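> Structure of the sequence below:
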Amino acid sequence: MSGELSAETIAYKILTAPQMANLLENGSFTGAPVDLADGYIHLSTAGQVRTTLEKHFAGQTGLYIAAVDLALLGDTVKWEVSRGGALFPHLYADLPLEAVIAHGSVGFDNAGILMLPAAV
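So this is what the prediction gives:
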């Protein structure tokens, strides 16, 4: 159906509480230190985000996850080979709040499955 989002058009960004507050207050996110060092904002697909969380945010609390509509970002998103040879979405621009379609604190259900924000 026209207008519906598919898994291919949604990516996820894990943010610390101050980063999430910054995004909401300023209307855009310029990147975490690793993003700034690499020259792009790291994003993950639904199938990649749990491993990203475990690998890069282990032991951290107060984390948030933002669902990003990649279609709104146009050609600033590049799919590039990264961890394990998988393609990851990389954003070569600031992340505008308008592209964040849902967000929430990082949480797990009773089975230990990462709960992703529901797309609107």
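> going forward, measure contacts between C-alpha atoms and count neighbours the same way
Noted.
> Residue 88 belongs to a helix, doesn't it?
No: assignment of residue 88 by DSSP: H, G, I helix; E, B strand; the rest coil gives strand, placing it outside any helix.
> what about it, neighbour count?
Neighbour count for residue 88, taken as other C-alpha atoms under 10 Å: 19.
> measure it to residue 18 for me?
To residue 18, residue 88 is 24 Å away according to C-alpha to C-alpha, to the nearest Å.
> Okay, and the closest residue to residue 102 other than its chain neighbours sits in which element?
The shortest distance from residue 102 to any non-neighbouring residue, by C-alpha to C-alpha, 6 or more residues apart in numbering, is to residue 67 (5.2 Å). Assigned by DSSP states H and E, residue 67 falls within strand 63-69.
> and for comparison, fold this next one:
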Amino acid sequence: MTFIYHMADKEDWAAARHAGFYAGTANDKADGFIHFSTGETVVGSAAKHRAGQENLILLTVDSDALGDALKWEPARGGILFPHLYGLLDPALVLREEPLPLGPDGLHIFPAGIKE
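Got it, this is the predicted structure:
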């Protein structure tokens, strides 16, 4: 089991749970897939792409549950990132945790998430 992570806006995620599917962020939709990160890359991704953004939650998913729709593709210096080509079923999300901002404008991650 490999945990992967996605940062979602709280309101968008609430609407997705109600609708029964999550299509991702505006950036995800533009790129054609939902961006996920590993435990080793999520903190850096948040700092690079989401610094200062409020109202985010961290979604945890078992990568195996996403089947063939999940592709591991190289980005940033050849590091493999998980990309979901399709909608995310909210029932597959194992944990939803708030990502509050610290005084430095960076997100405070739950215990157990490592960089």
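> Residue 14 is in contact with the residue nearest to residue 102 of the first structure, correct?
No: using C-alpha atoms under 8 Å, residue 67 of the first structure is not in contact with residue 14, being 9.2 Å away.
> give me every residue that touches residue 53 of the second structure.
residue 101 (C-alpha atoms under 8 Å, 6 or more residues apart in numbering).
> what kind of secondary structure is the counterpart of it in the first structure in?
The equivalent of residue 53 of the second structure in the first structure is residue 60 (alignment by TM-score structural alignment). With three-state DSSP as the basis, residue 60 of the first structure sits in coil.
> Doesn't residue 80 of the first structure lie inside a strand?
Yes: checked against three-state DSSP, residue 80 of the first structure lies within a strand.
> Chain neighbours aside, what residue packs nearest to it?
Nearest to residue 80 of the first structure is residue 87, by C-alpha to C-alpha, 6+ apart, at 4.9 Å.
> Please apply the same query to residue 100 of the first structure.
Residue 100 of the first structure's closest residue in space is residue 68 (C-alpha to C-alpha, 6+ apart), at 4.5 Å.
> Same check on residue 66 of the first structure?
residue 103 is the one closest to residue 66 of the first structure (C-alpha to C-alpha, 6+ apart), at 4.3 Å.
> swap in residue 42 of the first structure?
residue 90 is the one closest to residue 42 of the first structure (C-alpha to C-alpha, 6+ apart), at 5.1 Å.
> who touches stretch 77-91 of the second structure?
4, 16-17, 20-24, 32-38, 66, 69-75.
> Among those, name the buried ones.
4, 16, 21-24, 33-38, 66, 70-71 (16 or more other C-alpha atoms under 10 Å).
> Mind checking which of these are in helices?
residue 16 (DSSP state H).
> ok so, going back, to which residue of the second structure is the residue nearest to residue 80 of the first structure aligned?
So, by TM-score structural alignment, residue 87 of the first structure is matched to residue 80.
> try residue 69 of the first structure
So residue 69 of the first structure corresponds to residue 62, using TM-score structural alignment.
> Return the distance of that match relative to residue 6 of the second structure.
Distance from residue 62 of the second structure to residue 6 of the second structure, by C-alpha to C-alpha: 11 Å.
> for residue 83 of the second structure, same thing?
Taking C-alpha to C-alpha, one finds residue 83 of the second structure at 10 Å from residue 6 of the second structure.
> Next, show the common contact partners of these two.
35-36.
> all strands for the first structure, in order.
Ranges of strands in the first structure, per DSSP state E, are 10-16, 28-29, 41-42, 63-69, 77-81, 87-91, 95-96, 100-105.
> Compare those strands and give me the one nearest residue 53 of the first structure.
Evaluated with C-alpha to C-alpha, these place strand 10-16 nearest to residue 53 of the first structure, the distance being 7.3 Å.
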